[in-house]
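1. here's a sequence, model it:
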Amino acid sequence: MTQKIQIASWNINSIRARIELVEKFLIEYQPDILCLQETKVVDDLFPSAPFRMLGYNHQALHGQPMHHGVAILSKLPLRDIRRHDWQQNGEARHVGASLANGMRVENVYVPAGGDIPDAEENPKFGQKLNFINQMIAWSQDVETPTILTGDFNIAPLEHDVWSHKQLANVVSHTQIEIDLLNKLQGTGNWVDLARHFTPAEEKLYTWWSYRARDYAASNRGRRLDHMWVTPNLLEKAASHQVHVTCRGWAKPSDHVPIVTTFSL
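-> Reported below is the predicted structural model:
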């Protein structure tokens, strides 16, 4: 019997500041699993109760005060919860769990990398590159059918940004970041679901800066949020959506949710 499962990912930019937005999204779209990034709260203070009231009784949390933080909220049981500290610096940037069918969901928040695309001048950029290198080493050992999702903070393709020419030397779209992300993708033969369903020639964004007064009018976006799968899950992916309208909600995150429907 085929079962449809919807998995969503959203950098919420503070779960406590935007809990009403997340509740609205869950009520309207009802994904089975929601992966959050940048929750910005320790696990003991995570607002678990509103999610339980909506049926998300299975929760895998990895938080810290004021910064970073990831969470998986699920209507389906979660097993074998893991929290990788790839850089051994205590930052809460990963949480992963297995579903009953053995499939894994890995939720990642890659460092933004600061403003200067030079590892010597800007240690934050070096941290970002090192983080992805650690993910590459991890990816070499992935054997289980896996969904890798989250805020990767890299827009790899020309039409993943509003202007390839103007952003070529801007962090998130530099060639060194793109090359490294491509290496990560190649290491596990990961499939980028957004570009599997949407041609690379079409503009596709998941993030718009708060600096724009009207995000829709300027539409200067970037595709920073991704959902990848191992090749053995590709035929199970039925559709992929970017919920752009959420960017126009009151007091929004600068990111919008992405959702993939799987037929398992």
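2. make it CA atoms for all contacts and neighbour counts henceforth
-> Noted.
3. so for this structure, the centremost residue is which one?
-> For the chain, Gly150 is the residue whose C-alpha lies nearest the centre (C-alpha atoms, centre = their mean; 1.3 Å).
4. my guess is that one contacts Leu36, does it?
-> Yes - Gly150 lies in contact with Leu36 (C-alpha atoms under 8 Å); the separation is 7.5 Å.
5. my guess is Leu76 contacts His58. True?
-> Yes - using C-alpha under 8 Å, Leu76 is in contact with His58, at 6.7 Å.
6. Provide the secondary structure category for Gln59.
-> Following DSSP: H, G, I helix; E, B strand; the rest coil, the label given to Gln59 is strand.
7. can you tell me the closest non-neighbouring residue to it?
-> Setting aside the residues directly before and after it, Gln59 is nearest to Leu73 in space (C-alpha to C-alpha, 6 or more residues apart in numbering), at 4.7 Å.
8. which residues touch the one you found?
-> 33-35, 51, 56-60 (C-alpha atoms under 8 Å, 6 or more residues apart in numbering).
9. all strands for the stretch 1-150 of the chain, in order.
-> Remark: strands assigned in the stretch 1-150 of the chain by DSSP state E, counting those that start in this stretch are 4-11, 33-37, 58-62, 70-74, 79-82, 94-98, 104-109, 146-151.
10. distance to Ser253 for those strands - can I get that in a markdown table?
-> Converted to a markdown table, these look like this (distance: least, C-alpha to C-alpha, whole Å):
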| stretch | distance to Ser253 |
| --- | --- |
| strand 4-11 | 7 |
| strand 33-37 | 11 |
| strand 58-62 | 20 |
| strand 70-74 | 15 |
| strand 79-82 | 26 |
| strand 94-98 | 20 |
| strand 104-109 | 15 |
| strand 146-151 | 13 |
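11. to compare against the first, here's the next sequence to fold:
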Amino acid sequence: MRFTLATWNINSVRLRANLVTELMRQEGPDIVCLQECKSPVAKIPWEIFENAGYTHAVARGEKGYNGVAILSKLPLEDAGELDFAKLKQARHVAARLENGTVIHNFYVPAGGDVPDRETNVKFAQKLDYVADMKAHFAENRPERSILVGDLNIAPREDDVWSHKQLLKVVSHTPVETEALEAARDAGGWVDVTRKDIPDGQLYSWWSYRSPDWDAADKGRRLDHVWASPDIAGAAGESRILRHVRGWEKPSDHAPVFATFDI
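-> As a prediction, the model looks like this:
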């Protein structure tokens, strides 16, 4: 089975449903994984996506916050959710394709503005969440699995516009990057995007605060595609659709693509 997958923090699926369908129309990915849907499942505009050919879906949602969804042209079944850091929030959903491949879609907590777990409960929750990811996948080593999502951490020096200037900024502090790499290593996950694009600056997020995000180009690679080691060799054609960040009323994230032949 050959399929192309996209992961995208959409920052409100109801507000930006038209952008999702435009991506579907232009690029035609077989599977679209969305984060930060900010909607109860019942209020996601399913009919719009079904009319675009995405007739299979699983999701978890809550009013105004978080939320994850997997939209697919291919048949899939709900494979449950994981609740890390005991947050009881809609931050993960899994789906299983007919060939047995499991897709995990994560939205890791952003962590607030202060990188100190003692004074910032949101940062503590983020670290606890990633620690629970590590523990879970160390105990349940993934096979025939793909993990995608907004992991809210840019792990490599070339995943940010300035490694030195962002060392004390949430999303690139050493405690976060080390925790994410430990979680990835615990499951044996392969960073598919960097497998395919090993060198150079690479971003998937640009702040709304920048008056000219494109010219300033102060980005970070917060959105990821990982694969379990048994299928990582079947992944390729990775790309980040930077131009989508420039669409009208966009998300501050750009979609990340990869193709699998498994």
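12. thinking again about what came up before, Thr4 of the second structure versus the equivalent of the residue nearest to Gln59 of the first structure over in the second structure, what's the distance?
-> Taking TM-score structural alignment, Leu73 of the first structure has Leu71 as its aligned residue in the second structure. The spacing between Leu71 of the second structure and Thr4 of the second structure, counted by C-alpha to C-alpha, to the nearest Å, is 12 Å.
13. need the overlap of contacts for those two.
-> By C-alpha under 8 Å, 6+ apart, the residues touching both Leu71 of the second structure and Thr4 are Ile31.
14. and the end-to-end length of stretch 241-253 of the second structure?
-> Stretch 241-253 of the second structure end-to-end distance (C-alpha to C-alpha) = 10 Å.
15. give the aligned range of that stretch in the first structure.
-> Using TM-score structural alignment, stretch 241-253 of the second structure pairs with 243-255 in the first structure.
16. give me the contacts around the matching stretch.
-> Residues contacting stretch 243-255 of the first structure (C-alpha under 8 Å, 6+ apart): 10-13, 18, 21, 206-210, 215, 225, 256-259.
17. looking at the residues you listed, which are in helices?
-> Applying DSSP state H to the contacts of stretch 243-255 of the first structure, the entries found in helices are 21, 215.
18. what is the burial count for Gly112 of the second structure?
-> 16 (other C-alpha atoms under 10 Å).
19. which residue in the first structure aligns with it?
-> Checking TM-score structural alignment: Gly112 of the second structure goes with Gly114.
20. these two touch, right, its match and Val170?
-> No - using C-alpha under 8 Å, Gly114 of the first structure is not in contact with Val170, being 9.9 Å away.
21. who's in contact with the residue nearest to Trp161 of the second structure when sequence neighbours are not counted?
-> Spatial nearest neighbour of Trp161 of the second structure, excluding adjacent residues (C-alpha to C-alpha, 6+ apart): Lys218 at 5.1 Å. By C-alpha under 8 Å, 6+ apart, Lys218 of the second structure lies in contact with 160-162, 206-207.
22. for these, which single residue is the most surrounded?
-> Val160 (27 neighbours).
23. which non-adjacent residue is nearest it?
-> Arg220 (4.4 Å).
24. from Asp150 of the second structure, how far off is the one you found?
-> Arg220 of the second structure is 11 Å from Asp150 of the second structure, by C-alpha to C-alpha.
25. swap in Ala234 of the second structure?
-> Taking C-alpha to C-alpha, one finds Ala234 of the second structure at 22 Å from Asp150 of the second structure.
26. could you do Asp199 of the second structure as well?
-> Where Asp150 of the second structure is concerned, Asp199 of the second structure sits at a distance of 21 Å (C-alpha to C-alpha).
27. are any of the contacts of stretch 243-255 of the first structure buried, and which?
-> The neighbour-count test (16 or more other C-alpha atoms under 10 Å) marks 10-13, 18, 21, 206-208, 215, 225, 256-259 as buried among those.
28. pull the most distant pair out of the residues you listed.
-> Using C-alpha to C-alpha, those reach their maximum pairwise distance at Tyr215 and Val259, which is 20.9 Å.
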